[in-house]
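Engineer: Sequence and computational prediction follow.
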Amino acid sequence: MSIVVDTRPTVGEGLLGEYFGGAALAGPVLAQRREALNFTFAETGPGSGVPGVFSARWRGSIRPTRGGATRFRVESDDGVRVWIAGKLIVDDWTPHSPSTREGQVDLAQGVDHPVFVEYFNSGGGGVLRLTQMRPGDNGFAPVPATELFAARAGSTANLAATRPATMSSVSNGGLASRAVDGNVNGAISANSIAHSGLQSQPWWQVDLGSSVPLDYVRIWKRTDCCADRAQDLTVFVAGFDMTSRTHASLVADPLVATRTFGASTINDFIDVPVSAAGRYVRVQKTTTPTSYLNLAEVQVFGLTSGAPTIATPAAQSTRTGTAVSLALTAADPDNDPLAFRATGLPPGLAIDAFRGMISGSPTTAGSYRPTVTVTDPIGLAASASFNWSVTGGQPRVTALEATPVQAGATKSYAPTIADGAGATFSWRFGDGAADTAFSASSATSHVFARPGVFSVVLVMRASDGAISTYAFDQAVFAVGAGTPGGTSSGGSAHQPSGAGLGRLWVVNRDNDTVSVIDLDGRRLLAEVPVGRKPWSLVLTGRNQIWVANRESASITVVDGATYQVLRTIALPAGSRPSDVATVGQWGDVAVTLEATGQIMLLGPLGENYGVGDAGPGPRRIAVNAARDKAYISRFITPPIRGESTAAPSAEAKPTKKKKKKNKKGDDKLAKSAAPSPAAAFGGEIRVIGLSGMVERTIVLGPSDAVDTEVSGRGVPNYLGAMAISPDGKTGWVPSKMDNVYRGMLRDGQPLNFQNTVRAIVSRVDLTTGLEDLSSRIDVDNAGVVSAVAIHPNGAYLFAALETTRTVAVLDPVGKRELMRVPVGQAPNALTLLPGGRWLVAHNLMDRSVSMIDLQPLLTNGDRRLAVASTIRTIGTEKLTATVLRGKQLFYDAVDTRLARDGYISCASCHDDGEGDGRVWDLTGFGEGLRNTISLQGHGGMAQGFLHWTGNFDEVQDFEKQIRDLAGGTGLMTEAAYLAGTRAQPLGDKKAGLSADLDALAAYVSSLTVTPRSPYAAANGGLTAAGQAGLAAFNRLQCGTCHAGTPYTISAGATALRSVGTIKPASGKRLGETLTRLDVPTLRGAWATAPYLHDGSAPTLQAAIKAHTTLAVPDADLDSLAAFVRELGPQ
């Protein structure tokens, strides 16, 4: 085995620059220095005796601190050629005014890649700058000298002169030897041209006599005609004769150095960097059509080399199973890279291919005498031998079964121990029990009295007293675990199929399709078009997939075997069906109608059994195991008491009676359960029986925890589907928590990246219908839990963390996070496959699903989980690449440019581009109390300036909020952001300075469709009440402010208006006195309660009455509100 030993300097000083008088890279070197390429040359030249007309060559290497596809930009005046990592990325060898050229090459982090740059300046001053843009960079920046390392001084000796040369064919008397005769005259009449016959890919080759490290090859062209015969060439360097080899085979051979160029402009010659050792140099036409090869001269420049040396390592002594690392010390007089090989190493050890060390863990005791040999590029070598003693190792566990156990049962452990001779063992069970005494037996048993996940540690003491440990998790489940306690709705559903893993169905919201995935074959089987914006789906007992289409207000029924659409069930227009779930014993399907606040019950053939009142904004559904109760999560939490003021609270609220409808659709009055003693303002879950009656409202109350780095206050919001424990007694509800108690006005503390939104999972006692607030889990460093799933054993709770691209594994009893598994972008649905071994996450923004194998955790208590397979969910993306990229950024908080520690994404407050129903205290940002605005239908800047005070004049102004609130470093470069007035809203334009910031703006600007109002007439027009309201709207001249198609005059500061709603808590505009507000659109207002800038109007009527500049007769109030309520996209 061979490696390159790292004897390199750790910090670069720049490339080696060599300057020549004149533009032809000829004559003596007038100046030599180490430098980065960032020059503006005066008319008098670069100094050090170099004239104004000059040429230069820089050689060395670049060692990137960040690898990947790196784009380089060269600004030059005049000609320049740039080779990096053996690739000609810029070829611009002509006089010209300052201009830029770009090229891209893949670079490995920490690896030296050769750099070779040649430049000429024909006078009048000049410029040469080399900049780079690495993966993750927002723009180009100079390549720093610290990443550039100088080459050794080059040789001026031509190693190819008079050496034996051959060609693939000869014509016109142009023998191969003419290219090494020292005559660079480019005219064929001077008898100096090596001239091939007409053939495909003709070649010329020279034998240097021995392998030597080469710097570059200079190829002189024919000058009397036929310049193309010295273009489109490949230079090969090898240690063997290449006469019998084809061009293609040489290109594919890793032992051959290959350099290819087109070189459209060659004056007399072109220099081709080699930076490799070899004996034979071959020049060959790259293109395959028949052609001639004409060479005036081929000169090869390189250096001879001295032998390397190696220090003999000291004798080594190691235990088996113990990790070791031994650095080898070698040197070379020419500073050549060195290769090592080793023989006779103890089993389990090898030479690391990158760090120049012998490393590993010895597996077999014994005495060894390894030999290491160091070799330079031309084969000169040195060797050293030394002793290595390996003795018996530290005891270690090689196998241990730790499957979940029921509380109160005996759990036995019988670990397999390696190197355990003479060792003793002690157990620590993590449940409060005393450690066991050290014993010669490693086996033990223990009774865990209560459920939970316990950290068990086996302590191993070797015969010499050395201590080692082995830790694992032991899951302990409660009586009744093993079967699902219920089902939860969402964007994915499992379809069993024989003995395998079956199939997974997922919704593709942006593609208006659903997909079916073969989980055994790890492949996409089909993508089925459905309605607009499919939101959730469910598998029914008839092997049918029912899909709720949010924007087309329909359900698509798909055959689970043929993937054909069987029928489409129309639902009330504008009702925005969100989730579907099967209930009862006869295959009935419940669907939440989020826009109308109802739940509809459909028969297995689509029969309409009627609707019931589910309260405002019902979305996700959980159904118990008996299938007779549905738990409906209200996605957006209603305003808490005083939320529109400086002092929000969470006082108790009365429980009201709700009107329900039975299966026949008749109204009847449902008797609500007695209010819970804990009933308060907060997140709401309606418990609905098969009769369609609300039996109880479960309230998830606010948290009064102290705002710290790991905890915080807030109100649960964005409630997802409850996961029900296997015993049916507990429900776990995913959500975020909004800290509306914080802000400079409310508590004197500014909103920050970690105490504005936090991810939580709340525990509900389903027997009492009350939340157990003390068992709530605050998932640190995350902004929202979009979905949860509980393992059939009840010991593990899985949480999809939308902002962090991870799935967290939680201990529900210990109220703690155990680990996170990285998945794709914006995971928003989790599916546990039967048996509990596989967890599948649906990654909304990656268009993929991630299959996580839980076997290590379930069998061995091993937390090292990983994604086993990632499967794409769509064929052709419907969104444009720019809009998709913008939407991915909108949902992400992992990218540190967007957010700090994974908390705040744009979607944290604008899920699907809508609002979150909250009033935030933005006083610390120069504003005041502000009601979150929906982005849907606004089209970015299509309706004028943004926000309630019109303080943004481009979507790109959110760069400031990304930095100031979310804690991101910004999508723009620091230099671009701080230039001029760009750091301020309404300052210099930010558009066009960051591709990702522009993509984010493109997504926001794509939100042009206003959701249809469910209150409009069947044809989408106005009802009679709406018509009456329109007449009042015109009569009262409301169109003065709410004008035109968008029903707003929003444009800029001149279009702000005051209608008497500004209060002291309204704060300021951009830190200045607030006297007027931006006029909001009326379209879609039906869906955006509460109203006004501070959310102080709970209804449209209240919002209208709040206008002190408009006297609305009581007779017109309801009809005017009806008109506004019915406005949608129509």
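Structural biologist: Everything's here; your move. Numbering: from 1, shown residues only.
Engineer: When you work out contacts or count neighbours from here on, use the C-alpha atoms and nothing else.
Structural biologist: Fine.
Engineer: three-state assignment of the residue nearest the centre of the chain?
Structural biologist: Most central in the chain under C-alpha atoms, centre = their mean is residue 825, positioned 5.8 Å from the mean C-alpha point. Secondary structure, DSSP: H, G, I helix; E, B strand; the rest coil: residue 825 is coil.
Engineer: Quick one: residues contacting it.
Structural biologist: Taking C-alpha atoms under 8 Å, 6 or more residues apart in numbering as the contact definition, residue 825 lies against 802, 803, 804, 805, 843, 844, 845, 846, 888, 891, 892.
Engineer: one more time with 7 Å, if that's ok
Structural biologist: 805, 843, 844, 845, 846 (C-alpha atoms under 7 Å, 6 or more residues apart in numbering).
Engineer: Go ahead and list the helix or strand containing the last one.
Structural biologist: Assigning secondary structure by DSSP states H and E places residue 846 outside every helix and strand.
Engineer: pretty sure it is in contact with residue 824, am I right?
Structural biologist: Yes. With contact defined as C-alpha atoms under 7 Å, residue 846 and residue 824 form a contacting pair (5.8 Å).
Engineer: And the two? Which one has more around it.
Structural biologist: residue 824 (23 against 19; other C-alpha atoms under 10 Å).
Engineer: Quick check: the more buried one touching residue 843?
Structural biologist: Yes. If you go by C-alpha under 7 Å, residue 824 and residue 843 touch, sitting 5.2 Å apart.
Engineer: tell me, what's touching those two both at once?
Structural biologist: The overlap between the contact sets of residue 824 and residue 843 (C-alpha under 7 Å, 6+ apart) is empty.
Engineer: Go through the contacts of residue 825 and name the one nearest residue 444.
Structural biologist: Of all the contacts of residue 825, residue 805 has the smallest distance to residue 444: 39.8 Å, by C-alpha to C-alpha.
Engineer: this is the other structure I want to compare:
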Amino acid sequence: MRRAHAGIPLAIFLAGAALASCGDGATDKPPPAPFALGAIVGPAVAYVGENVCFSLPITGGPTAEVAWNLGDGTAVPPAMLFTMVCHTYTEPGRRLLGATAIYKGQKLVATRGVAVVRKPMAIRPNTSSTIVLDAKHRHLWVANTDHDHVARLDADVPAFLPQSLVNCGAPRTLAISGAILAAACQGDGTVVFYDLDKDETRGKIDLGPGSAPFGVVADPRGEGVFFVTLSGTGELAAVRAEDHKILSKIPVFPDVRGVAALADGTVLVTRWRATAEGANVAVIDGAFPAALAAGEPLLLPPDVGLDSDTNNSGVPSFLNQIVPSPDGGRAIVPSLRANTVTGMYRTGKPLSFETTARAILTEIELGGPTGTPFERKAGRYAFDDLDFASAAVFSPEGDVIYVAIQGAERVEVRDAVSFDVAGSIDDVGHAPDGLVLSEDGKTLWVHASLSRLVNVYDVSDLSSPPVPLGGIATAVSEVLFEDVLRGKQIFYSSRDPRMSRTSYMSCASCHLDGEGDNLVWDFTQRGEGLRNTTPLAGRAGTAHGPLHWSANFDEVQDFEHDIRGPMGGTGFLPDDVFHAGMIDQTLGAPKEGLSAELDALASYVASLGSFGKSPFRSNDPAALASRQKGKDIFFSAEAGCSTCHAPPRFTDSALAADKNYVLHDVGTLGPGSGSRLGGPLPGLDTPTLRGLWKSAPYLHDGSAPTLRAVLRDRNATDQHGKTSHLGDADLDDLERYLLTLDDDEP
């Protein structure tokens, strides 16, 4: 080996090629091979802090001089026969290597890339997902929420028909620990276990009425322990499959959803819906055996001043999942950035279709190796021309991240450090919301939940579009009516230019799962004002009366106006039809029957007839007595609450043939309340009180963060029912009653 040149870092060493003998001088020697370089040989992934070597095959240049560029600012000057170089990288990132060989005046260059990552943990982190791979038995398991079952599929295509082996109410996510599968069933408040080896159900745990479990993840340390987020009660539970036992349960914050677990005992939990102050992620100590200890939540504050054609201000919204990197040093949160910062009233600037919402990734630095305190730093990456980022998965080495974009129906492939484009997969099916990779990282399965398919792709070579290997059905039959399913697909799709220009928005951008995002938007430019998103779930379309706080829509088909306006779509009605007669007025001629797509959309929204089960329902005698006292106050003539909020709908709102809707001024209108249909806003349509436990903040402008604020702070003049005479105990009872108004009898 030649001596290294002065200035070359000690981390680099070079090896020369052996010189071949020139032979015995015979005249019939073959002509020398032309001077040429082969491809640089070496690993595709290098680990930070570990030595890695690359070599350069050379033919026809026995005395060539070779110079190297290692891609991180380290350069090796030309020297004879330096055909191998070794180096230790100190920072992660994708590096472009270059080798330049010079021989008899000829200069040839070879380049290649290498991904530098931190070394994966020996026991990889786990995260909740709608789809999991049982590699041992070559099975996929998929949560079929609409079908109330978990299906087992063959992992390879072509596949046999799926089998529905776990039945429960609205399963949302799945996890595997050893030979045990766990399903979090939001609809019936249970976690169900299945033995993968014995092919049989292993029982379930009932987590309580209204608990609404959403995320489930296996503790990487084993022992059949799972962590479960209870979205209804705002708690995290640790459960064990072997004896169906709840090991521990702690409060976190409202709306918990995504959950991930690291082998050092760290558990990460997301808050699904943001507040005006931002989104939340909690870092929890899951000390073995799962004696949970809550940590202080990390606030992901809103971004401001970012509005452009490629970015927007706003808060991270709809945090369904949190995905730790394989090395455990950081986590990625896919979500949507909702622009509740900008608007004509708030900033004097209008929202455009490009600045209202878009897909983002939030990157949270976890602090590195086990034992290092969490640094709680966070950065964000915004996607251009794409809506909600619904799920993500890292490659096994952590050099690439795959991101499902729900409405655009595609998977974005990004460098896991820089987030530069590494590829993309288009047309992956309706509403992709789950991703899983094979253990070798060569096969990607995409759960397109509203296509009722898992689409399979060969991702072994990302230099060209990944090859589709086929689709695997997730259900044998369909449980939704054809028009409802089609309407749901339209509701979630931003891909269709009739819905949204350049795939930025869909109905689900504010109403994921048929709920509301619990955010307050500035709709002043729409002729409205500050508007707290109204949930759709439970209201069954127009079964509770006209739509919106100002009763400016009287049929779901009127959303054609929002689609054509702020969403930037071309609309589902032909222009000549839309502008005929009074169809282009929201309370004008009916649109029903004019568009199959709008009618299907209305059918889906009308199917959303359930509010769910309140977690505030209790059979405890003291709670029952308090609720009854609150109910008595509510229906008393003095309070007068039931005058406008009479059961069973708890609203006096109703459709009217003359479109002359009764609006009430209950003393909450203010400068930001805006207008209605181009004129003054005389009052507000009465909202139902069912589902209050999950729809804070309250009032049309979100100015009441709690029910106590509605009853006292925002009702000082008793225009919104008479409550000024009530003491704290009476208000406690009234709040308890209001928070229990769900699908059950009042």
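Structural biologist: That came in fine, so what should we check first? Nothing here was measured: the structure is a model prediction, and the numbers come from that model.
Engineer: Including distance to residue 405 of the first structure, could the contacts of residue 825 of the first structure go into TSV?
Structural biologist: Formatted as TSV, these follow (distance: C-alpha to C-alpha, whole Å):
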residue	distance to residue 405 of the first structure
805	31
843	32
844	35
845	38
846	37
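Engineer: which one of those residues is nearest residue 301 of the first structure?
Structural biologist: residue 846 (51.1 Å).
Engineer: Return the residue of the second structure aligned against that closest one.
Structural biologist: In the second structure, the residue matched to residue 846 of the first structure (TM-score structural alignment) is residue 451.
Engineer: Also residue 919 of the first structure?
Structural biologist: Aligned partner of residue 919 of the first structure by TM-score structural alignment: residue 520.
Engineer: what separates the nearest residue to that match once chain neighbours are set aside from residue 712 of the second structure, distance-wise?
Structural biologist: Counting by C-alpha to C-alpha, 6 or more residues apart in numbering, residue 520 of the second structure lies nearest to residue 532, which is 4.2 Å off, once chain neighbours are set aside. As judged by C-alpha to C-alpha, to the nearest Å, residue 532 of the second structure and residue 712 of the second structure stand 20 Å apart.
Engineer: out of those two, which sits in the busier spot?
Structural biologist: residue 532 (24 against 21).
Engineer: so who does the more buried one touch?
Structural biologist: Contacts of residue 532 of the second structure (C-alpha under 7 Å, 6+ apart): 518, 519, 520, 521, 700, 701, 702.
Engineer: What is the nearest of those to residue 209 of the second structure?
Structural biologist: residue 518 (22.7 Å).
Engineer: residues contacting that closest one?
Structural biologist: 273, 532, 533, 695, 696, 697.
Engineer: likewise residue 554 of the second structure?
Structural biologist: Shown in contact with residue 554 of the second structure (C-alpha under 7 Å, 6+ apart): 546, 547, 587, 655.
Engineer: Now name the helix or strand holding the counterpart of residue 764 of the first structure in the second structure.
Structural biologist: Superposed on the second structure with TM-score structural alignment, residue 764 of the first structure falls opposite residue 364. For residue 364 of the second structure, the enclosing helix or strand under DSSP H and E is strand 357-365.
Engineer: Endpoints of stretch 931-949 of the first structure, how far apart?
Structural biologist: End residues of stretch 931-949 of the first structure are separated by 11 Å (C-alpha to C-alpha).
Engineer: Report the aligned residue range of the second structure for that stretch.
Structural biologist: Counting by TM-score structural alignment, stretch 931-949 of the first structure corresponds to 532-550 in the second structure.
Engineer: which parts of that stretch are buried?
Structural biologist: Neighbour counts over stretch 532-550 of the second structure (16 or more other C-alpha atoms under 10 Å) mark 532-542, 544-550 as buried.
Engineer: Quick one: residues contacting residue 566 of the second structure.
Structural biologist: Taking C-alpha under 7 Å, 6+ apart as the test, what residue 566 of the second structure contacts is 352, 353.
Engineer: one more time with 6 Å
Structural biologist: Neighbouring residues of residue 566 of the second structure by C-alpha atoms under 6 Å, 6 or more residues apart in numbering: residue 353.
Engineer: Tell me which residue of the first structure matches up with it.
Structural biologist: Checking TM-score structural alignment: residue 566 of the second structure goes with residue 965.
Engineer: Which stretches in the stretch 1-150 of the second structure count as strands?
Structural biologist: Secondary structure of the stretch 1-150 of the second structure (DSSP state E, counting those that start in this stretch): strands at 13-15, 36-37, 45-47, 51-55, 58-59, 65-69, 75-80, 84-88, 93-103, 106-117, 126-127, 131-134, 139-144, 149-154.
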